[in-house]
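# can't give you the sequence, but here's the structure:
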């Protein structure tokens, strides 16, 4: 009997924002667990590097330069998946942007750009890939949120608002797609990637670590393992949930 809720070695999974950081870590973690990986990003060269490393782990990998804030690009990419692989089992919505700026110095155009990629993009990918999961009678979606959704973030009101939207979107989508497709959200804290280093020095990061009960910065694989859990059989009765992966820096109720 085919498991309705669990990732199988014959399945395919889409990972957005897979060129670097958490997305790369997620792709590498999944490479040994599924037959096909479809990796999207706007950064072509690092995306191909991720693909090469995933292929070295035995995965069949398709890549495509996709801006998930652009509906036509997603539509074209999904059509290509259908032609090449058919329906996919899983979607990991990870792509996002975080331009640091205060509320008073920001612009309407920047807010629209952040919300288009970080929130509307998640809706678009889910809307276009979920029908195939429903047809197949099985599937799972994992959205990557952020601790900022719950505690705010200076110089990042647009980002925090978009991630709070992802958390809420996850709950409603889970209700609408149940019981066939599970939908959950992973919320990382400070992670050992390039993103926080845009605005933080190594000294800043060391200082921030002092406020993390687990005493270290998060690694991409910490998040990737939770994503893998949500896609797998041990999470077959879990949907609509958000979990923090932040070393205890923010303890969710």
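Okay, I see it. Given the structure is predicted, the values throughout are model-derived calculations rather than measurements.
# When you work out contacts or count neighbours from here on, use the C-alpha atoms and nothing else.
Fine.
# which residues of the chain fall in strands?
With DSSP state E applied, the chain shows strands at 12-16, 36-41, 60-65, 90-93, 139-144, 181-188, 242-245, listed in chain order.
# how much space between residue 95 and residue 26?
The gap separating residue 95 from residue 26 is 12 Å, by CA to CA, to the nearest Å.
# Next up, a structure to set beside the first:
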């Protein structure tokens, strides 16, 4: 049986990855900050699917939290075959409305943690000649939308670059770029979403199914829904100045209330 490590595993896309991978027979290492939620999740997945589920409490906004996950990923006695870097969050407010400390924390979680965990994971994977990494980004990576979009653009570029460097290693890397997903993400960020049309919302479980299919096909960037594929196609054709104005207005409309 193979083992997958998932950061931010207790909610949203991370929880959907955990459910799907457990159902497929993978053992899991579940990483999040809330030990009670982790234990409940591990027990449920073990009882339902008969897999082994470790729990690891870690705050990836801290060096200590990142180091604890690095240590688990480097354990040769219990190798990790699939890493899902899913942990992330949003800040409410426009630039200068968000404290710089909060912006730096976002970069720590979205960029530094992804860099460090990917590095440790693929070191062992390349030695074994197999493995995979899914770095969860966002369609926000393709539009000018502040620190969040910039950090996710970094995730996409980083993942594509590493995938190219490791093309002959047997290790696959993919940046997952979902659109709006019904999770706790927006509530935690204090964002108002009542006016967002229903058609824009994605189901986390369906998203994960599409993402894993794209990983198996060797894609390095996955936009796992026809609706958002079409939107991203339109984004490529739109003038950058116009696009920046639209995304800024959209952010204010669907942002903090």
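On my side now, so go ahead. Source: prediction; values computed, not measured.
# Quick TM-score on the pair, please.
Their TM-score after superposition, calculated using TM-score structural alignment, normalised by the length of the first structure, is reported as 0.82; 229 aligned residues with a CA RMSD of 2.2 Å.
# Let me have the strands of the first structure in a markdown table, extended by mean neighbour count and distance to residue 166 of the first structure.
Formatted as a markdown table, the entries for those read as follows, by neighbours: other CA atoms under 10 Å; distance: least, CA to CA, whole Å:
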| stretch | mean neighbour count | distance to residue 166 of the first structure |
| --- | --- | --- |
| strand 12-16 | 27 | 15 |
| strand 36-41 | 25 | 19 |
| strand 60-65 | 19 | 23 |
| strand 90-93 | 27 | 10 |
| strand 139-144 | 28 | 7 |
| strand 181-188 | 26 | 8 |
| strand 242-245 | 21 | 10 |
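# Need the ones you listed in a markdown table (columns: distance to residue 99 of the first structure).
A markdown table is the format used below for the strands of the first structure (distance: least, CA to CA, whole Å):
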| stretch | distance to residue 99 of the first structure |
| --- | --- |
| strand 12-16 | 19 |
| strand 36-41 | 17 |
| strand 60-65 | 21 |
| strand 90-93 | 19 |
| strand 139-144 | 17 |
| strand 181-188 | 18 |
| strand 242-245 | 22 |
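# what residues are shared contacts of residue 95 and residue 26 of the first structure?
Contact criterion CA atoms under 8 Å, 6 or more residues apart in numbering; residues bridging residue 95 of the first structure and residue 26 by contacting each: residue 18.
# Return the distance of the residue nearest in space to the middle of the first structure relative to residue 132 of the first structure.
The first structure has residue 94 as the residue nearest its centroid, 2.2 Å off, counting by CA atoms, centre = their mean. Remark: distance between residue 94 of the first structure and residue 132 of the first structure (CA to CA) = 20 Å.
# swap in residue 73 of the first structure?
From residue 73 of the first structure over to residue 132 of the first structure (counting by CA to CA), the distance is 18 Å.
# and if you look at residue 97 of the first structure?
28 Å.
# Can you show me the helices along the stretch 51-200 of the first structure?
Across the stretch 51-200 of the first structure, reading from the start of the chain, the helices by DSSP state H, counting those that start in this stretch fall at 71-84, 108-115, 121-136, 148-151, 157-177.
# of all the ones you listed, which lies closest to residue 57 of the first structure?
Judged by CA to CA, the one of the helices of the stretch 51-200 of the first structure that comes nearest to residue 57 of the first structure is helix 71-84, at 20.7 Å.
# That closest one vs the second structure, mean deviation?
Its match in the second structure and helix 71-84 of the first structure itself, once the structures are fitted together, sit a mean 4.0 Å apart by mean CA distance after the TM-score superposition for the first structure.
# ok so, going back, wait, what's in contact with the residue nearest to the centre of the first structure?
15-18, 22-23, 143-145.
# which of those lies closest to residue 52 of the first structure?
residue 18 (12.1 Å).
# want to try a markdown table for the contacts of residue 94 of the first structure, with distance to residue 206 of the first structure as columns?
Putting the contacts of residue 94 of the first structure into a markdown table (distance: CA to CA, whole Å) gives the following:
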| residue | distance to residue 206 of the first structure |
| --- | --- |
| 15 | 30 |
| 16 | 29 |
| 17 | 26 |
| 18 | 27 |
| 22 | 20 |
| 23 | 24 |
| 143 | 28 |
| 144 | 24 |
| 145 | 23 |
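# Residue 171 of the first structure -> the second structure?
Residue 171 of the first structure maps onto residue 160 in the second structure, with residues paired by TM-score structural alignment.
# That should have said residue 140 of the first structure, apologies.
Aligned against the second structure - with TM-score structural alignment as the criterion - residue 140 of the first structure pairs with residue 132.
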